[in-house]
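[1] sequence first, then the predicted structure:
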Amino acid sequence: GVLQEGQQWGAEHAPEIDAFAANEIEVIRGPGTLLYGSGAIGGVVRVQPKALPTGVTLQGEIASNAFANNRQGALSLMVEGGHLAVPFAGQFGWRLQATARKAGDARAPNYFLPNTGFREMDYSAATGITRSWGTSTLTLSHFGTDLGLYIGAHVGNLDDLERAMRNAFTTDSFSYRINAPKQSVTHDVVAWNANLRLSSTSHLEASYGYQLNDRREFDSRGFAAGTRRPAFALKLHTHSVDLKYHRSWTDWLTGIAGVSGMRQGNLSPGRSFLIPQYRLYSGGAFALQTAKRDRLSVTTGLRLDYRYQHAYQYGAPVVVSPDDVRSNTGVSGTLGGTLAMTESWSVSGTAATAWRAPNANERFSQGVHHGTAQYEIGDSTLTPERSYNLEGTLRHAGVRSRFELSAFANRIDGFIFLQPRAPVITVRGTYPAYNYASDNALLRGGEATLELVPAAWLQLYANVNVVRGIDRATSTPLYDMPADRATASVRLFTPTSNRFVAPYLEVGTTVVRKQDHLPAATIYRLPTTGYGLLNFELGASAIRLGRVTLQPNITVRNVLDRRYRDYLSRYRLFVDDVGRDVVLRITAPLGSDRRRF
């Protein structure tokens, strides 16, 4: 695959990916992050589609979701096929998929949040061949969405801002209408991947990707209000190439070496300024080796990256952004190992250093970020972050139990963050303001997970997460660190029958502690009260209805309709988080293959 390249700097900018197209989602930490570039300080989320079929088949899947809270409906249709022998192509597979979503205003326990609906339309096509020399796959995809932005966070003056923070603008009525302020985002991808067998012990993996991310944001105030012209627009063009050589040197030593490169151009055809137009080039070379002997596995790797960015001058009566050229070179390295102490117990650890150059928004932002309803100010003097990370994990994987305890300490020099400052008054309204700053930081934390299966009909689960971040110079807490969180659930299974396969009932809870690890100089009074949510789930692996097989699931989130505000919510200054939500999911395989995929 290719690295997702969109306007990823926004806290509310979710990856432009069709969730129905994902077959596997994996969080990569440790030595494996070296394969993905210099910016992977905290890890990588890898989204994998299902492999294309190669045998003679014609099959598909229809999936639908319904959400009660915002009355969202989602429908996805996938059809795929395979042929054993196509002249000059070998085994041939293909897939077509289309997804549509529509949602209206979200509902907090006591009111609706006006103008928070969205629409989404995605489609993709993939084709691939498999021959004796390897595989080749071509994928085309389109993601498109229109999102309303909570209108109560966009106010006209300082008095309105203070009033909105005390008594937010809400409504008792529901609507599917999407008015300004809003966002319109499309993301198009052309990706080619190939795997060439060189010998019985080596193969070559190559990929090329082109991505076009088009983001437009519309204002409810100012010169563009009431028109079809966006307040600002961004078009990001990205070309990327990757080449990886995989080799098994012996039965206990394997390695990967490769190079990667990217060319990126950001255009800003809108009339307002948030970030400048820029050109970016980057390249890297890396090597990763893994040795496995008996119960011990050791992985070590090294990566060299170069990054060049030219930000073009922007001049206006209010905003001036200078022409700026900057290049950065850095080395990342990692050493990790796993020791299997017994058949069910193992311990692993990683020591790593990595770096990340500041993004254009962190250095040059000057304007209203509509999605988060805040005014952001960059700092052109920011330098790359450098992290030194230690982490360790103790694991147990038994027949009826699984336990994992992990801890990390990450020292980051030049840690970049958003620092609150006094509100800013503009012709488009008055907004909470934040400026990008950097400090030498220390992030520490731990996670514990326990799963127990005392009986065939009972499964227990618990998880606890704790993270702390401090400024090393002053020992004060950092902004926007997550609050302590714990989840627990009990799942009950009933016997499989002729109609129901592995039916289950699950009751769970999420408890979030009050966030009191805050800087003393916080300008905006933050609602940091802890909260607890009760959740419910009912489902089955399959339901047989004659010749039709369904995979159903009903989930109820926040069963008690509890009022709460999460500390990391960008709208926490104004409104509560969403209330009770009932989610119905149904998946039905189509064609000759009735397996879930």
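    Cool, the structure landed.

[2] please make it C-alpha for all contacts and neighbour counts, starting now.
    Will do.

[3] select the longest helix from this protein.
    helix 158-166 (DSSP state H).

[4] presented hereafter is structure B, for comparison with structure A:
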Amino acid sequence: MKWRSRFYLFLKKAVVAGLLLTPGLIVAQEFSDTTHRLHEVQISGKKKIASSSQAVEVVSGEKLNGSSGLILADVLKELPGISSLKSGGTIAKPVIHGLHSNRLLLLNNGVRLEGQQWGAEHAPELDPMLAERIEVIKSAASVRYGAEAMGGVILLQPRVLPVGAGLNGGINLTGISNGRGVTGSAMFTGGLSGLKGFGWRLQGTLKRSGNIHTADYMIGNTGLAERNYSAALGYTNKKARYELYYSHFGAIYGIMYTAHVATLEDIESRIAAGQPFEEYGFTYQINVPRQNIRHDLLKANFHYDFAPERTFDFTYAYQRNHRREFDLRRGNREALPINDLLLSTHTLDMMLGARNKAGSGASLGINGMLQINNNVPGTLANTFIPNYDSFSAAIFFARNWLTERAEYELGLRYDFKQFDAAGFRYAYGESDDITEQYYGGKRKFHNLTGTAGAVFRLGGMVRLISNIGAGWRAPSANELFSKGLHHGAGLFEVGDPGLQIEQGYKWTNGLSYVDMPLELRLDLYAQYIRNYIYTRPDKSFRQTMSGTFPVFRYRQTAAFFRGTDFSVIYRFTYGLTYMFNASLVIASDLNNGGYLPLIPGGKAGSRLRLELGQTRKVWKDFCLQLNHEYTFRQGRFLQGSDFAPPPPGYHLLGISVGNTIPIANHRLGLDITAENLFNRLYKDYMDRYRYFVHGQGRNLMLRLNYRF
């Protein structure tokens, strides 16, 4: 096939380019005979995820264990500057400084996640239980990670493969009251005594929950079911490391009934009421409308040390994303999906690194990606997005310099993308004549991006970072060509084939102070985005065979984002710690005046934590934590631009208590958490279903984890 020949030609050229670039990069460096390791790639398999001058948040250790059973967006929501875009109580995706979806990159074990992430209600196909550490880059990181990293990057790092004999791992069990959910997860790692350097890892998660409830009522068809697993094999010697990795993500999500209604009068009355007219009971059954998703990833990685200061990395990955969406249909067709999308993605990454004896270094890399998206025949419905082929290639170079009191970084990247789409839809004329409308075409995009940053150590306790980064992304298939019902979102969306690429420029500055018992951090950022693509309701409704839905159209404007993240930690005596964080983002429409829609309001959170420490042997890991979060009403809102004004702000209180008990050389952890402790009835502006339902009510979680 044509795409295969294209890919093989690209692969051949990429390998040749990598071999040719190696001598040039080596000659460009001044090497010493010391044993410094390049920060980006270490022989242990851990990678330095972000540059020093980028704003980064981390979730790891006990904090990550304490979020078992949650989806990725909920794991990250407590971090300053991070929020979530929800579609009911079970589907959510992360938001960084007001940006989400195709403006963020998510990496699973070093591979950029490629699914149908353009949908606001398309949750990331990632299992957070896989990760031992999650890093969130809040700066524009397109130079290192490519197009669509203009808003930031989220990286899930699994446990490093062992290189010696032995067996260790852990088992997590979580019970959730709201939805009567159960999650079980296990991970095992080990090696072979007869084969030094060989390591393996196995991991799996099962999750099931039923209808969730607000403070006052049950929401129909909001169950979910997940089955995820992964496996990795690796071999490490003095010079090289080889790794083979596979992961599978499978999920079924219910779409609440209330988002799909029959008539204009019905939808208007439901928006006015703000909650369902029907009463639902609890069930684990997931009916239509629903989403069925399967995502498979296969990765092969090779790392080689030419010398202690010169390294080479090669990664090939294949991903297969199969998304099927089901809805109420006439003629007993509910067994047929209304959308059946199959996306195949090949990615190739090669990087050379070098570092001199002073600690300064450079990296040079090339990236390539080939995607084929097909609508699987047999749905008997119009396709929401067309079939398309997409090919992209890039080359980047990054350099850093170290001095006694500072570190400086520069980077440059060039990207090229070719997008070829072909689709058709049935259209009805005034006389009820049915015609076929063909659409699509070939588009080419290219862009040059760069980054510059610095880290200043202003004494032993004060650190200042500053980073300016440029990013970009091409419009996605739905933004260009959609014209129909987006079933998962419950919206009728209309694209614009004339959309241009987005170009963003983000400046982040961070000031941190650490002098026990006090830690302070303040981040300030500003981002200008040219040709920012967004949807806005046009105040009309469209009648379809599935019901009546509000119409949203894609538009472009010049956007200006700015805001701040602030956090403070103070450790009192006797194991008492107070934590506070707050964040604010403002997004202005520079062309039309006013503010952009669907931008999170400000939020502030406080946590008071008590740890007993070494006072008692059995209870030394005991902790008690009180949580308070306040989400402000989004007051920066253009009147008349939406079907309902932003809801009022709300407080949520929570509490958690936990302890870890040593059992021989193993550890058993027990944690009980209550969210929305006082069962408050509220609505979140960042919930796309807020027109029809309230947010989740009280939720109790019981977690058991066993480590050996």
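    Nice, I can see it. Predicted, not measured: the structure shown is a model, and the values here were computed from it.

[5] state the span of structure 2 onto which the next helix or strand after the longest helix of structure 1 is aligned.
    Once the chain leaves helix 158-166 of structure 1, the next helix or strand it forms, by DSSP states H and E, is strand 182-199. Using TM-score structural alignment, the residues of structure 2 aligned to strand 182-199 of structure 1 are 290-307.

[6] list the buried residues in that stretch.
    290-305 (16 or more other C-alpha atoms under 10 Å).

[7] farthest pair in those residues?
    Within these, Arg290 and Asp305 form the most distant pair, 48.5 Å apart (C-alpha to C-alpha).

[8] can you tell me what Val511 of structure 1 aligns to in structure 2?
    Checking TM-score structural alignment: Val511 of structure 1 goes with Tyr630.

[9] find the nearest non-adjacent residue to its match, please.
    His651 (4.5 Å; C-alpha to C-alpha, 6 or more residues apart in numbering).

[10] burial count for the one you found?
    16 (other C-alpha atoms under 10 Å).

[11] that one -> structure 1?
    By TM-score structural alignment, His651 of structure 2 lines up with Gly532.

[12] so that match touches Gly508, yeah?
    No - contact criterion C-alpha atoms under 8 Å: Gly532 of structure 1 and Gly508 do not qualify, at 10.6 Å.

[13] gap between the closest residue in space to Tyr229 of structure 2 that isn't next to it in sequence and Arg227 of structure 2?
    In space, and not counting its chain neighbours, Tyr229 of structure 2 is closest to Gly204: 3.9 Å by C-alpha to C-alpha, 6+ apart. According to C-alpha to C-alpha, to the nearest Å, Gly204 of structure 2 and Arg227 of structure 2 sit 8 Å apart.

[14] neighbour count winner among these two?
    For Gly204 of structure 2 versus Arg227, neighbours defined as other C-alpha under 10 Å are more numerous around Gly204 (21 against 18).

[15] quick one: map that one onto structure 1.
    That one, Gly204 of structure 2, aligns with Ala98 by TM-score structural alignment.

[16] kindly report the same for His260 of structure 2.
    His260 of structure 2 maps onto His154 in structure 1, by TM-score structural alignment.

[17] likewise Ala147 of structure 2?
    Match for Ala147 of structure 2 (TM-score structural alignment): Ser38.

[18] what's its match in contact with, if anything?
    By C-alpha atoms under 8 Å, 6 or more residues apart in numbering, the contact set of Ser38 of structure 1 is 305, 330, 332, 354-356.

[19] in structure 2, which of those remain in contact?
    Shared contacts between this structure and structure 2 among the contacts of Ser38 of structure 1 (both residues aligned by TM-score structural alignment, their matches' C-alpha atoms under 8 Å) comprise 305, 354-356.

[20] before we move on, back to that, name the helices or strands packed onto the strand or helix carrying the match of His651 of structure 2?
    Assigned by DSSP H and E, Gly532 of structure 1 belongs to strand 531-539. Judged by 3 or more C-alpha pairs under 8 Å, 6 or more residues apart in numbering; DSSP states H and E, strand 531-539 of structure 1 is in contact with strand 504-512, strand 548-557.

[21] now those as TSV including distance to Ser406 of structure 1 and mean neighbour count?
    Compiled in TSV, these are given as follows (distance: least, C-alpha to C-alpha, whole Å; neighbours: other C-alpha atoms under 10 Å):
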stretch	distance to Ser406 of structure 1	mean neighbour count
strand 504-512	19	18
strand 548-557	28	18
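
[22] neighbours of Gly93 of structure 1, just the number please.
    For Gly93 of structure 1, using other C-alpha under 10 Å, the count is 24.

[23] which non-adjacent residue is nearest it?
    Gly82 (4.2 Å).

[24] before we move on, what about Arg355 of structure 2?
    Excluding its sequence neighbours, the residue lying closest to Arg355 of structure 2 (C-alpha to C-alpha, 6+ apart) is Gly361, at 3.9 Å.

[25] ok, that neighbour to Ala273 of structure 2 distance?
    Gly361 of structure 2 is 61 Å from Ala273 of structure 2, by C-alpha to C-alpha.

[26] if you count surrounding residues, which of these two has more?
    Counted by other C-alpha under 10 Å, Gly361 of structure 2 and Ala273 do not tie: Gly361 has more neighbours, with 24 against 13.

[27] that one maps to what in structure 1?
    Gly361 of structure 2 maps onto Thr254 in structure 1, by TM-score structural alignment.
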